[in-house]
Every structure is written in structure tokens, then in C-alpha cells.
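A.B. asks: Sequence and predicted structure, then a few things I'm wondering about:
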Amino acid sequence: MKTTLLAGALLALTGLGTAQAQVSDDVVKIGVLTDMAGVTADITGKGSVVAAELAVKEFGGTVLGKPIQIIAADHQHKADLGTTIARQWFDIDKVDAIVDVPNSAVALAIQSLAREKKKIVMYSGAGTTALTNEQCSPYGFHWTYDTYAVSHGTAAAVVKAGGSSWFMLASDYAFGHQLQKDATDVVEANGGKVVGSVRHPLNNADFSSFLLRAQSSGAKVIGIANAGNDTINAIKQAGEFGLTEQGQSLAALIFFLQDVHSLGLKATQGTYLTTASYWDRDEASRAWSKLFMERTGMMPSMLHAGVYGSVLHYLKAIREAGTDDPDKVAAAMKAMPINDAFTKGATIRGDGRVLREMYLARVKKPADSKGPWDYFEIVRTIAPEETVWPLSESKCPAVAKP
């Protein structure tokens, strides 16, 4: 009788453990929604897919005994197309989480859908602060950077170095609008002045008319508030117009390793930027970046590193929660510190914003570079409290005001 009772108790405990370790549809499926051929393809795109795959490989390929699958699609910087893809992924393809999502307009559309569907999304490529502010979601995580972070890191440094008057050249969509606003706030808070601004279409080829307006403004600094190929084209054409030779400086409010690689050190030397990661920081980042280089032919952008880190943390949270249930996984993600090849001891705030150290970097002079991709000098480490807005200013209903 005692043996029978003991066996029954053990069976009940085993059944309880099995019930707790649950994976819907017997697979954890993660969708990389990215830009495969557009303005941000070099800093996201196929590299983001590889980053997600490397995270899965590092984790071991399975979670809770079930396989992990990575799928990918190109949203083409269209909010309606991005939403259509996400809806099919959620409703038909049974995707559990989405990562990357460059383009803030697309990200905001996905945020609304994912909140409705109770699906986790981890944004590495999008920059708008609205994702963790007025349009926050219990299932949304802003992973790598936002416009507040990069503008506070870069604009403040330039103003303090003497760049007191600015002209803003911004891309005409949600990301550019927010970056322009955040940078303007920083410039003015530090005693500078924005004397003019102009907005250009996404994926713009000809910046001549915009740069002429910037030139005629007489501003000491031209703030480049865009990303990807738009940043490259704007800086390249500014050089062709001789703006820096005539005494104006360029401040790229968001600038990537791939942008420097495309433009060259001669054209970009001395440019300040704020970054969430750099491939050559330590042994762990160098080792991971070598694997990435073998797959892609380039070193990772901070957005690639963010996709890798977000996927790895998501899988760890599933393991910790014993299920892929989005509510339980989201809670585990917020309870656990973030540790990966690029990030040590970061945390997630109640609004979904990752609180991480960032770095003020300066592009090296050609003579100081040891070779391809050796482009950044880290000037200083920026504490998380310098790059996130205080909760007292938050409009996210999920967080309590201090």
C-alpha cells in the first residue's frame, strides 16, 4: 500500500513537471522581420537573420526539449506590409515572437497588433521612444537603442565641444521626427540653438537642395537625423559640397560601423556617435564577431548584436519560465539580468526598455586604424540613467510614476 502511494505521488509530481514545461505547437518559432534590400539592409537585413541563428546555436538548438525555428521576411519599410506579415505569422504560422523591425512606423504598427494578439516583440532596429512610452506594451521590449539615447550621447558631446548652433536634416517619418525632436531638446538644454531644419523622403538619393539650405543657415553644426543609406548619401554629398572645408561640422545622430566602412575613414574621421556595442570591446565580443564575419563578410552593427542578445535572452526566459506562454515569458525576461557576448548585467524596466551601458565613440583617423573594421575609439562609457528618460516623464500606463 505504501509502495503504491509513493509511486502515485511520484507520478503526480512527474506529471506536474511535464504540465509546467509546455511549448505551444511543439516548436518555438521566432520571426526576424527586417529590411533585406532597402535603406537599412546593411545594418539589419540578412545580418539580423544570422545573428538570430547564432543565438539559437549558442543556446543549444532546443528549449524545453523542443526545436527552435528562425524564419524571416522583408517589410520593405511599409507599415501595412509589415502588419500583414506579422498577422500571418501570428495567426497562421504560429510564430511566438518577432525580432528586429527596423523602421519606427512599421514597429509601431506591429506593437499595436502584438499587444492585441499577446505576442512578444523585441525591437532592435527601431528607434522611436513611443514603443516604451505612450504606445508601450506588456509584450514589447525596446532592446538596443532609441532616439533619446543616441541624441543625448552625441548631441550633448558636440555642443559641449563648441557646436552651439545647429541645422537639422531629418528623414520624414516617425524615426526621423523623433530623432530631430530629441536632438533639438538636447542642444537647447545644453545652451545651443537650432536655427533651422528640413526633412527629406526615406531612401533619398539627392540631398543637394537640403544641404544648400543647411549651408545658407550659417549653423556651425549640421545634425544628420536619419539612418543607413540616407546617412551615407547625406555625408558623402556634404563632402562633395565642401561644407566641412567651409567651416561647418557634421554630427551623425545615429551612425553605424557599416556607414564608416562605406564612406571610408578619410570622410568620417573625428565623427562622434553613440553606440550600444562594438565588436572589438573584449574577448567575448571579438569571438562572437568572428563567427558573424565568417557568415556575413562583415563585423556586426549594434543592431545585429541586439538581435542576437534579444533572441538569446528570450530563449533563456522560456527555459526559466518552463513554458513559452507570453505572459510568463515576459515576466521572466524582466526578472532576469541580460548577459551575452556584448551586454553584461543589463536589466529591463517595467515599460520594456532595456537599461544598458552605451558608449560615446569617435571615428578613428586613417593612420590610427589597424585595418578593416577597426574604426571606433571608445571615448567613454555612458551609464543607463544618462540615456533613458526618467519614469516621471513616462506616459506608459504600465509603470508607476516615482
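C.D. replies: Now that the structure is in, tell me what you want to look at.
A.B. asks: rest of the way, CA atoms for contacts and neighbours
C.D. replies: Fine.
A.B. asks: Tell me which residues touch residue 304, please.
C.D. replies: 43, 44, 47, 48, 51, 124 (C-alpha atoms under 8 Å, 6 or more residues apart in numbering).
A.B. asks: Would you point out the most distant pair within the residues you listed?
C.D. replies: 47 and 124 (12.4 Å; C-alpha to C-alpha).
A.B. asks: List the ones among the contacts of residue 304 that fall in strands.
C.D. replies: Among the contacts of residue 304, no residue falls in strands (DSSP state E).
A.B. asks: surely residue 328 meets residue 319?
C.D. replies: No - the pair residue 328 and residue 319 fails to qualify as a contact (C-alpha atoms under 8 Å) at a distance of 10.8 Å.
A.B. asks: In addition, the following structure is provided for comparison:
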Amino acid sequence: MKTTIKPLVAALAMITAAGAHAEISDKEIRIGYLADMSGAYRDLGGPGGLEALNMAVEDFGGQVNGAKIVVRSADDRNSPDVGANTTREWIDQGKVDVVAGLVSSAVTIAVTRILEDTNRFGLVSISASSAITNEYCTPNHVHWVYDTYAMANGTAKAIVKEGGDSWSILAADYAFGHAMEADVERTVLAAGGKVVSKARHPLASSDFSSYILQAQSSGAKVIGLANAASDTVNAITTAKQFGLTDSGQRLAGLMVFISDVHALGLEATQGMQLTTGWYWDQDEESRAWAKRFFERTKRMPTMVQAGIYSSTRHYLQAIKDTGSDEAQVVRKQMLATPVNDMFTNNGRIREDGRMVYDMSLVQVKTPAESTGEWDLYKIVRSIPGDEAFRPLSESKCKLVDTKLAGKS
């Protein structure tokens, strides 16, 4: 009789455990949106990114399998301490399940460590450092949209092929800028070019005069800007004031967003080539979603704002499909499900957490070519995902067996 009962008890225990596992904790899905809401990177994600996240929540009817979706947000002020403390408070007091947004790479690295320690989840859509799914990968976050490897690989490689084979790199002096500088230099050298000078500036610099003069005097054919947002805008404005491009040198914005081009205007940016993961006018589905976003914000979305919507929908769909908000259950489902939406039709998430998909090399239109305020890009070519992003065979991620990764 005992031998009959034991298997029965074991089977019942497994069924009970499985049933408990496939539940949404507290009958709520709690999302924390953490981003720069008031500083240098406000226009990239910021309030617009929160709007995109809310659009994804609304498209699920505000609930998943009867569990209400609750969204909270905070300004991390680009401070790792603020970001980490906010995340701990959200988890300890607010029982937050997932942290989305995440801008500064230093903030993201601090936050994802906490997410791993507490088994919560992270949807990284704004941070750029390729280290986030390389040496700083965790089983508790995924990285959407772009990274420094992909942006450098797309833009720098194209410019070197066109003859821009000597570079001066101006980088932001923090984790993202350092990663971008390294990835640009690697790409330039691999393509047969050389880097003749490098300089670094503080985040949110107001005066780029000395940096631009130094780059100008280097004699480099290309001045590569390994910075973003207001720093990129200020550097390009200063370069134009000093007549850098008039002297035959070329300016390469390595992390340029549609918000930057819009702010600078086509006169200052026309002809510039850049890499983007998404453009509002790339197809019918992107145009339809961008129209919805514009009606709410009166601005066209950046690629990261579109990515925030996409990553949030993919996360919520995984909860719906599994009936659970447990981080590892959700992650497994997200990795098993192709990304096919208004953002991309061929995305996939690798074991290192990197979402891989086709990106685009675009060129900024001339004023004569543009038909409207936000008609800013023309697509030069598609960059296949496996070409754009770091191959797993080169990965330092603890989740990847490079012997098995081959050249994937």
C-alpha cells in the first residue's frame, strides 16, 4: 500500500507545485518605469517612453488573465545610487515585478544586479552599453533596441568603406561613452582604418569648443561622436560654428536619434549617415503606431520609445501565455517567442538577453527632399541582425557557452 501512496503523493505534490508556479503574484502585475525624466536624456525615453509603456498596457486592456497591471515611474537623475535605491524600494515596499526603461548604463548595471539578487525582471530599452548583455549579463534582464556594438558596427563600417579611414573620437566620460569608444575603435581598425586621437568630455557638457578644436587639429577625416542626446546636439552645433565640415572633415554621430535631428534641423544634419533600429516611416505598421503616439505627445517617437512599447508587450504576452509573472518562467517564454510587431518582424532574444533583429543604415534628408517636419530619414540599406550585433562566439556573458555558440 505504501508503494502506491508514495507515487500518488509525489504526483499530487508536483501538480500542486506546478499550479502554484503558474500564478500571477498578488493578483497584480507591477511595472516600474525608471528613466531620466528631466536631464540630458529626457527626449530619448523620458515621459514619452512612459507614454509608450502605457500604450502597451492599454492594448492589453489594463490587465492580463484578470490580474491588474499597475505602473509607477521615477526619475533616476542618471545616478546609479538613485536608480539602485529606487529599485530596492519598489521591490521591498511596492512588490514591483519588472523594471523598464533604464537609460544610463551605470544605472542599468546597478539595477540589473539587484534584479538578479531578488529574482525580478528588467526590460532594458534605452541603455546603450554592449556590456549589458556581455560581461554584465544576468538571467534577469533582456536588452531591446540597440547597443554600442551595433551602432558602431553599422555607422563606422559604412563610413570607412566610403573613404573615411582616419578617425578622431570624442566620447562621453562614463560607461556608455567608454563602451562606444571601444566599439568604434574596434570597428574602424577591423575595416582597415585608424584612430589618430581620442578625447572624453563630462556628461551634459555645455562647452564643446576645446574638444572640437582638438579634433579639428588632429587632421582626421572623420570626427566620431561617441555621446548622445544633448551632448550630441551641442557637439554638432559647435562643430558647425567652427566650420568643421566646411574644411573637408566629416562628422559622424554614432548615437543620433530622430529627436536630435529634429532639434538641430536638416540644414545642420543633412547627408549625415547613422544607424537606427526603428524609424516611424519604415512600414505601414510603424506609421500606424507612430500616429497613435503622436496624437498623445505631439512628437514622433524615438526608436527607444518604440522599443519600450515592443518590449513591454512582449513581456506581458509572456505572462499571458504562461499564467505566471515569475521572472524565470517569463524569461523562458520570451526567449522562445519570436518578436513580430510594429517594431520588427524578425526579432529573437538570445540566451545572453540580447534582442537581435535587422537594423537600418539611414541618411538624413536634405531640406529639399523632406516633405514634412518629421520626414527626416531615407533608408540606405538594411543591416541583418547577425551582422549588426556581437556574435555569441565573442561573448563574455556567463549564460553563454561560447564553445557551442559557434558564430551565431
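C.D. replies: Right, received. Where do you want to start? Remember, it's a predicted structure, so these values are computed and weren't measured experimentally.
A.B. asks: Of residue 328 and residue 319 of structure 1, give the one with the bigger neighbour count.
C.D. replies: Of the pair residue 328 of structure 1 and residue 319, residue 319 is the one with more neighbours under other C-alpha atoms under 10 Å, namely 18 against 15.
A.B. asks: I'd guessed the more buried one sits against residue 65; true?
C.D. replies: No - with contact defined as C-alpha under 8 Å, residue 319 of structure 1 does not count as touching residue 65 (9.8 Å).
A.B. asks: what about the helix or strand hosting residue 179 of structure 1, how far off from structure 2?
C.D. replies: Using DSSP states H and E, residue 179 of structure 1 maps to helix 174-189. For helix 174-189 of structure 1, the mean deviation from structure 2 after alignment is 0.5 Å (mean C-alpha distance after the TM-score superposition for structure 1).
A.B. asks: Pull the residues that contact that helix.
C.D. replies: With C-alpha under 8 Å, 6+ apart as the criterion, helix 174-189 of structure 1 contacts 103-105, 126-129, 147-148, 151-152, 155-156, 159, 164, 166, 168-171, 193-194, 225-226, 253.
A.B. asks: From start to finish, how long is stretch 126-140 of structure 1 in a straight line?
C.D. replies: 12 Å (C-alpha to C-alpha, to the nearest Å).
A.B. asks: now do stretch 297-306 of structure 1
C.D. replies: End-to-end distance (C-alpha to C-alpha), stretch 297-306 of structure 1: 18 Å.
A.B. asks: Residue 207 of structure 2 should be in a strand, yeah?
C.D. replies: No - read with DSSP: H, G, I helix; E, B strand; the rest coil, residue 207 of structure 2 is coil and lies in no strand.
A.B. asks: Distance from the helix or strand in which residue 292 of structure 2 is found to the middle of the chain?
C.D. replies: In the assignment (DSSP H and E), residue 292 of structure 2 maps to helix 284-297. Between the centre of helix 284-297 of structure 2 and the centre of its chain there are 20 Å (C-alpha atoms, centre = their mean, to the nearest Å).
A.B. asks: Could you check the angle the helix or strand just after that helix makes with helix 284-297?
C.D. replies: Next along the chain after helix 284-297 of structure 2, taking DSSP H and E as the criterion, comes helix 303-322. Using axes from the mean of the first three to the mean of the last three C-alpha atoms, to 10 degrees, the inter-axis angle of helix 303-322 of structure 2 relative to helix 284-297 is 110 degrees.
A.B. asks: I am finished for the moment; much appreciated.
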